[in-house]
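Participant: model this:
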Amino acid sequence: MHKKGLQYVYRCTYVAAVGGLLFGYDTAVISGAIGFITDKYTLSPAQTGWIASCALIGCVIGAMLAGPVSDAIGRKKVLVFSAVAFAVSSLGILVPWGLSAFVLFRLIGGIGIGIASMIAPLYISELAPAAIRGRLVSIYQMGIVCGILTVYFVNAGIAGLHTAEWNIDTGWRWMFGSGLLPSILFLVLLIIVPESPRWLAGRERLLEAGTILDRINGAAKAKEELQAIRDDLSTKENNFADLLSPAMRKRLLIGIILAIFSQVTGMNAILYYAPEIFKSTGDGASSAMLQTVLIGIINLLFTLVAIRYADQWGRRKLLLIGSGGMALCLAIIGTVFYYKAVGSYLILVAILAYIACFAVSLGPMTFVVVSEIFPTAMRGKAMSVCIFFLWAAVYLVSQTFPMLQAAIGEAPTFWIYMSMSVLCYVFVWKMVPETKGKTLEEIGASLKQ
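Facilitator: Sure thing, here's the model as predicted:
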């Protein structure tokens, strides 16, 4: 692959990864605002839970709509729609309307998150050369992690501007409103990137598709790849019912179960409730917040490790290493809570090691594998279904973690997540194929066997 082609595909990848940054930013902004919203509107615990999680309903809707809509009008146009949804949500919450309006605009923002979570990795995978596709799709996960870290600091900066009373009345709106800036940046950057060449080929816009592939891979390779794409598109499968056909069933099962495992192994429980977990170990609130930022930093550093080794070690190996390491760390966390040895630094080390294992495996590799295993004609719809289940699992974990804590205690709760990690290891070992170094069409052909 020539140097200019490599620069071009990286530029397109980084633009798409801004969608991941918005995903992380808009998902995590609630963490700094929820306390002020609760005080302003005197919310009950049930109302607080709804306000904190209402965006997830939008995520589920966005994920399900993104696939068929992107098949109809193109990947790039749907990414533009997600940027608009982020901007409308940020601006709408910035305006001092009531709580019902807040829920409405959070739902709109959630639709943007759901769309970005599905279309951005799909777009990158359809543009990326086989040799570096794992690295490029993993950059999308880095965007998510950077968005989460960025909004932690933005929230802290806004909260420190004025008094607590100002934060309760106005400050939290500025936290959400700050998302308008990266939304506009995303819209502007999308101007410079092309449509997916595989989507163009599916619409018989072969000259445009060939021009993009030529720019990435050179003329000879582009011609060969375009022919492989056309052969792959010759499948008659192109609607949701065809996902249950014999040729698609195994792929759909792999995609759905891997997406579910990426959440039911407990990552979001730790991300969303980290300060409360650390406070339950006896640490003060300020120390707990500092440790939470440390989680974000570890998450970013080990996502960079995944980017470095995704195409060298392979997706399957990283998933096995990560899920096995997560199981061990969760066993240690549960045991520390069981023996009430929570004053030691062992639990912090175990949680950080768990985050590191997730960041090199299930975090980025779920998006990589799910974006690779489906044929071009079905990729949008199939990924919509997989990401729908991912968001449903996010909602399940975020709602049940505090309930499990109250009902059975911390130790059994973390042992449940440990059991899920063990099951994930077995599933990857038995079912998930290695896809490194293969074109999307070669992966599809191997899964038909």
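Participant: drop to CA atoms for contacts and neighbour counts, all remaining ones
Facilitator: Fine.
Participant: any idea which helix is longest in this protein?
Facilitator: helix 376-408 (DSSP state H).
Participant: and the angle for the helix or strand just after it with helix 376-408?
Facilitator: As assigned by DSSP states H and E, the chain's next helix or strand after helix 376-408 is helix 410-431. Relative orientation of helix 410-431 versus helix 376-408 (axes from the mean of the first three to the mean of the last three CA atoms, to 10 degrees): 160 degrees.
Participant: now for helix 410-431, which elements pack on it?
Facilitator: Judged by 3 or more CA pairs under 8 Å, 6 or more residues apart in numbering; DSSP states H and E, helix 410-431 is in contact with helix 246-264, helix 315-338, helix 376-408.
Participant: any idea how far the longest helix of the chain is from the chain center?
Facilitator: The chain centre lies 11 Å from the centre of helix 376-408; the measure is CA atoms, centre = their mean, to the nearest Å.
Participant: let me have the helices and strands packed on helix 410-431 in TSV, adding mean neighbour count and distance to residue 425 as columns.
Facilitator: Shown next, in TSV, are the helices and strands packed on helix 410-431 (neighbours: other CA atoms under 10 Å; distance: least, CA to CA, whole Å):
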stretch	mean neighbour count	distance to residue 425
helix 246-264	21	10
helix 315-338	22	5
helix 376-408	21	18
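Participant: structure for this one too, so we can compare:
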Amino acid sequence: MPAEDAQIPLLSPMSRDLRSPSPPPSTDASDVKAFEATSVVDVPSSVSSAEPAATAIPSPSYMVALLAVCASISGFMFGYDTGYISAALVQVKDDLSHRYLTNGDKEFITSATSLGALLGAVLGGMSANAIGRRGVLLVSNVIFVVGTIIQLAAKTVWTMIAGRFVMGWGVGCASLIAPLMISELAPAKYRGRLIVVNGIMITGGQLVAYFINWGLESVKHGWRVSVGLCMVPAVTQFVLFWFLPDTPRFYVMNHNLDKAKQVMRKIYKNPTEAFVEAQVNEMVASNSKVPGDNPWQQAWNSVRIVHTNPANFRALILACGLQGIQQFTGFNSLMYFSTTIFEALGFDNPTATSIIIAATNFVFTIVAMCIIDIVGRRRILLWALPIMMAAMIVSAIAYHYIGISFHDDAVDIAAGNIHGWGIVIIMMMVMFAGSYAIGIGTSAWTGVELFSDVNVRSVGGMYATCTNWAGSLVIASTFLTMLVNITPTGTYALFAALCAVSFLFIFFLYPETAGLELEETSSLLQDGFGVKKARQLRKQRRRQRQNTHDNA
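Facilitator: Next up, the predicted model:
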């Protein structure tokens, strides 16, 4: 074995190397400082890369898929909200405040959910360790329904904005917890694909919303029907999770090992007791006690630890960077305003045209689910981002030759060949949406797996999700203004430049985590960003699995 490979110990599924018991909780500054210095997970060295696991890992049961799908209903809610508002901005006509919506109205209505979601993500992140991942989802369902009811009753623009803001709180909580919950449940072999299930539900929700809006286009107040249907997934998820458990890692964090073992027996097919014990012990070993007299003090100390522990801070940079890339490369400008854009370009049925973009996003998200754990997150991103950049550059050129200029409440078109260039723009948007869906659209939600300790993972996820919604807020509240002030050509050229910067970020900083156990991924960032270390660790993991297979 090469010396460089031998230097990186692997976590074995059967490892029983445990840390010393954690000291009693404390809020002393010295205790917090001591924890900050030691909270990186020490990877047990008792199993070398050539040593086979003592027992074959059992296959996951239907319960893993059930929990993943139920958690991903949050993604459907998120996607449906994004999809219905795109068409509603056009279909609402003078139904609110007895006047047609201005560009400012559209930006306020759209961005209100993003602002609420930004605050909701903070609420979800700070309470996930106190009331559980499942508890946060149940609360988010109630908030989502309340926001929907306010929108249904809205008679003015500002009431609509208020309803969207309240709904945003629920969306923000749920968008944080769903990928976190899936990452904590899923075996390493399937983790990427199961997290992509959440992405499929997001894109599926968008597509369903577009089809519903298309069907209701000629129905008076049809947009209110599409708003009311938001309650269906929220109520469904609430009922399902009322009867389902939380994640084993949450139970371990709260010292309920019996419940953790009970859930482990459900999420694997016929696991041996030795396997269950070893898995729970491994979670215990990676679960350092955060100082604090109660869950809320511990949550605040977790915030400090994320910033002061070097490995966790690197994970924070990567997780937030991925979410920033997802937003600032411009995709949500399509989701929020595609109907408005296609109407401005003169398409007879802009809602139906927008379905093409949503369908592309949905189909390529399914493709991502099939290949993400085989090809790897990093490699896919390095292929997808240049394609996204090229699509934005061609779109900028097309808008230039159309000669389109946006004003506060009107659109001027100078060129006569708008139809031909309009087709080019649709083709580029399809290419952009497909590349986005297969790449950053799904991979951004895997960043939470890089945090070294289960106690800080929810806080790290909170920061990442807040970055996502902050970016969404910026795009939603400025996109139409950018079209007016720097022209569509300048806007899409800016998005192309941000795609280029994003490529450099992934190339130099983002390590490949496909195929690694959740506890292994956290070891990558101890001494740097771990791009090279990840390659070595994945080679060793493949070698170990091959040895296990040969000795079976």
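Participant: ok so, going back, got TSV for the helices and strands packed on helix 410-431 of structure 1, with distance to residue 429 of structure 1 too?
Facilitator: Listed next are those as TSV, based on distance: least, CA to CA, whole Å:
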stretch	distance to residue 429 of structure 1
helix 246-264	12
helix 315-338	7
helix 376-408	20
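Participant: out of the ones you listed, which gets nearest to residue 214 of structure 1?
Facilitator: helix 376-408 (18.9 Å; CA to CA).
Participant: that closest one corresponds to what range in structure 2?
Facilitator: Helix 376-408 of structure 1 corresponds to residues 454-486 in structure 2, going by TM-score structural alignment.
Participant: go through structure 2 and flag its longest helix.
Facilitator: Longest helix of structure 2, by residue count under DSSP H: helix 103-152.
Participant: and after that one, which helix or strand comes next?
Facilitator: helix 157-185.
Participant: mean deviation, that following helix versus structure 1?
Facilitator: In the superposition against structure 1, helix 157-185 of structure 2 averages 1.5 Å from its aligned positions (mean CA distance after the TM-score superposition for structure 1).
Participant: please name every helix or strand in contact with that helix.
Facilitator: Right, helix 157-185 of structure 2 is packed against helix 62-91, helix 103-152, helix 188-215, helix 248-253, helix 454-485 by 3+ CA pairs under 8 Å, 6+ apart.
Participant: quick one: distance of that helix to the chain centre.
Facilitator: Distance of helix 157-185 of structure 2 from its chain centroid, counting by CA atoms, centre = their mean, is 12 Å.
Participant: swap in stretch 406-419 of structure 1?
Facilitator: 24 Å.
Participant: buried residues of it, list them for me.
Facilitator: 410-419 (16 or more other CA atoms under 10 Å).
Participant: contacts only, for the residue nearest to the spatial centre of structure 2.
Facilitator: By CA atoms, centre = their mean, structure 2 has its centre lying nearest to residue 445, at 3.3 Å. Contact analysis of residue 445 of structure 2 by CA atoms under 8 Å, 6 or more residues apart in numbering lists 179, 195, 322-323.
Participant: which residue in structure 1 aligns with residue 304 of structure 2?
Facilitator: So, by TM-score structural alignment, residue 304 of structure 2 is matched to residue 241.
Participant: next, count neighbours for its match.
Facilitator: Neighbour count for residue 241 of structure 1, taken as other CA atoms under 10 Å: 8.
Participant: over to residue 345 of structure 1?
Facilitator: 10.
Participant: could you look up the SS state of residue 527 of structure 2?
Facilitator: coil (DSSP: H, G, I helix; E, B strand; the rest coil).
Participant: give me the nearest residue to it, chain neighbours excluded.
Facilitator: Leaving aside its chain neighbours, residue 527 of structure 2 sits nearest to residue 311 (7.4 Å; criterion: CA to CA, 6 or more residues apart in numbering).
Participant: so that neighbour makes contact with residue 526?
Facilitator: Yes. Residue 311 of structure 2 lies in contact with residue 526 (CA atoms under 8 Å); the separation is 4.8 Å.
Participant: in structure 2, what residue corresponds to residue 62 of structure 1?
Facilitator: So residue 62 of structure 1 corresponds to residue 120, using TM-score structural alignment.
Participant: so that match sits right up against residue 175, yeah?
Facilitator: No. Between residue 120 of structure 2 and residue 175 there is no contact under CA under 8 Å: 9.3 Å.
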